[in-house]
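S.K.: Take this sequence and fold it.
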Amino acid sequence: MASGKTTFGRELAEEKGMSFRDLDSLVEERAGCCIPDIFAREGEGYFRELERDVLREFCARGDDFVLATGGGTPCFFDNMERMNAAGHTLFLDTSLPVIIGRLREQRATRPLLAGLSDEELESHVKKHLDSRLPFYLMAKERL
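M.R.: Presented below is the predicted three-dimensional model:
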């Protein structure tokens, strides 16, 4: 969640001479619309199932790549186990103030955050990070 996964992923892919993909972009390509529209039309459950399916297909390709996922991706189904089986996973351990600052600027484009006040945003982020941390710590490396 706003830890810099896409920025870091692009830089890492370039450094390693690998292809880079963003899971959210792959999901949007599959759905034919943006993630906020998927949430609005179909709900989070549908989005998470679609995300899981696209992740499975992408990981099964077997080629070398860097994939940035959404912050919730590791927390659903067997996604974290699948990513660990497919390759080297990294947890970008970003500080809470940095995450909150980034999300204040991006709030309108994130379906789970749109419309939250600053206080609600901070509470939401803390709650989600606490619940997601056990999944993030399953990554093979922490940066």
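S.K.: Only C-alpha atoms from now on, for both contacts and neighbour counts.
M.R.: OK.
S.K.: Okay, strands next: where are they in the chain?
M.R.: Taking DSSP state E, the strands of the chain run over residues 19-22, 65-68, 90-91, 141-142.
S.K.: next up, for comparison:
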Amino acid sequence: MSYEKNIYLVGFMGAGKSTVGRALADKTGKIFKDLDDIIEERENKKIVDIFEEKGEEYFRRLESEVIEEVSKSKNYVVATGGGAIVNPTNFQKLKESGVLISLAASPEAIYERVKDSKDRPLLNVENPIEEIKRMMFERAYYYIKSDHIIETTDRSIEEIVEEILELI
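M.R.: Predicted coordinates for the structure are as follows:
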């Protein structure tokens, strides 16, 4: 594949960023990076523990630092955190250094994909589907500014990867 810029997968948690990212990296020969994994490795803690112990603001600062570093590299497929592009500086860095692909899924599909995970600190609430809807609505403005939007509900990883390859 001759496309050297990074491919950034953005979208809500559970939309498929990490799963699609790994498959896309395999198909393109690019290196896969998951921002949350990088942060967990650096902090030697799970994201949920970082949120609990140091708060969301601290986590978002770490996320911005990692985006700064990754955006200086080439030939990556990067799964970002669900809220990473809400920060205008992060959005700009990602946009300038690659193509942004927003993965979207229905709130119900998101819930089904993440309901058994204990590592989703923003969903530790009484009504997670309503919280998913609220957060998706809040972030929609940012997700739609991506270069491309791909629906992942009821689609195979292979179908999604092929669509991304056709778009770029």
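S.K.: ok so, going back, could I get the strands of structure 1 as CSV with mean neighbour count and distance to Ala40 of structure 1?
M.R.: Converted to CSV, the strands of structure 1 look like this (neighbours: other CA atoms under 10 Å; distance: least, CA to CA, whole Å):
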stretch, mean neighbour count, distance to Ala40 of structure 1
strand 19-22, 17, 21
strand 65-68, 22, 23
strand 90-91, 18, 29
strand 141-142, 12, 33
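S.K.: Please name every helix or strand in contact with the helix ranked longest in structure 1.
M.R.: Scanning structure 1 for the helix with the most residues, using DSSP state H, yields helix 118-136. For helix 118-136 of structure 1, the elements it packs on are helix 96-106, judged by 3 or more CA pairs under 8 Å, 6 or more residues apart in numbering; DSSP states H and E.
S.K.: what sits against the spatially most central residue of structure 2?
M.R.: Centroid-nearest residue in structure 2, with CA atoms, centre = their mean: Thr80, separated by 3.2 Å. By CA atoms under 8 Å, 6 or more residues apart in numbering, the contact set of Thr80 of structure 2 is 8-11, 17, 34-36.
S.K.: Map it across to structure 1 for me.
M.R.: Counting by TM-score structural alignment, Thr80 of structure 2 lines up with Thr69 in structure 1.
S.K.: For the counterpart of Val125 of structure 1 in structure 2, give its distance to Gly55 of structure 2.
M.R.: Mapped onto structure 2 by TM-score structural alignment, Val125 of structure 1 lines up with Ile132. Applying CA to CA, to the nearest Å, the value for Ile132 of structure 2 to Gly55 of structure 2 is 20 Å.
S.K.: Compare these two (neighbour count), which wins?
M.R.: Ile132 (20 against 12; other CA atoms under 10 Å).
S.K.: Show the contacting residues for the closest residue to that one other than its chain neighbours.
M.R.: Counting by CA to CA, 6 or more residues apart in numbering, Ile132 of structure 2 lies nearest to Pro107, which is 6.0 Å off, once chain neighbours are set aside. Shown in contact with Pro107 of structure 2 (CA under 8 Å, 6+ apart): 129, 132-133.
S.K.: Tell me which residue of structure 1 lines up with Pro107 of structure 2.
M.R.: With TM-score structural alignment as the criterion, Pro107 of structure 2 matches Leu96.
S.K.: for the residue nearest to Gly98 of structure 2 when sequence neighbours are not counted, what are its contacts?
M.R.: Spatially, and ignoring its direct neighbours in sequence, Gly98 of structure 2 is nearest to Asn6 (4.4 Å; CA to CA, 6+ apart). Counting by CA under 8 Å, 6+ apart, Asn6 of structure 2 touches 71, 73-78, 97-99.
S.K.: Next one: the match of Pro107 of structure 2 from Arg102 of structure 1, what distance?
M.R.: 10 Å.
S.K.: Then Asp24 of structure 1?
M.R.: Using CA to CA, Asp24 of structure 1 is found at 18 Å from Arg102 of structure 1.
S.K.: Looking only at neighbour counts, state which of these two leads.
M.R.: Taking other CA under 10 Å, Asp24 of structure 1 and Arg102 do not tie; Asp24 has more neighbours (19 against 15).
S.K.: isn't that one right next to Pro36, touching?
M.R.: No. Assessed by CA atoms under 8 Å, Asp24 of structure 1 is found out of contact with Pro36, at 10.9 Å.
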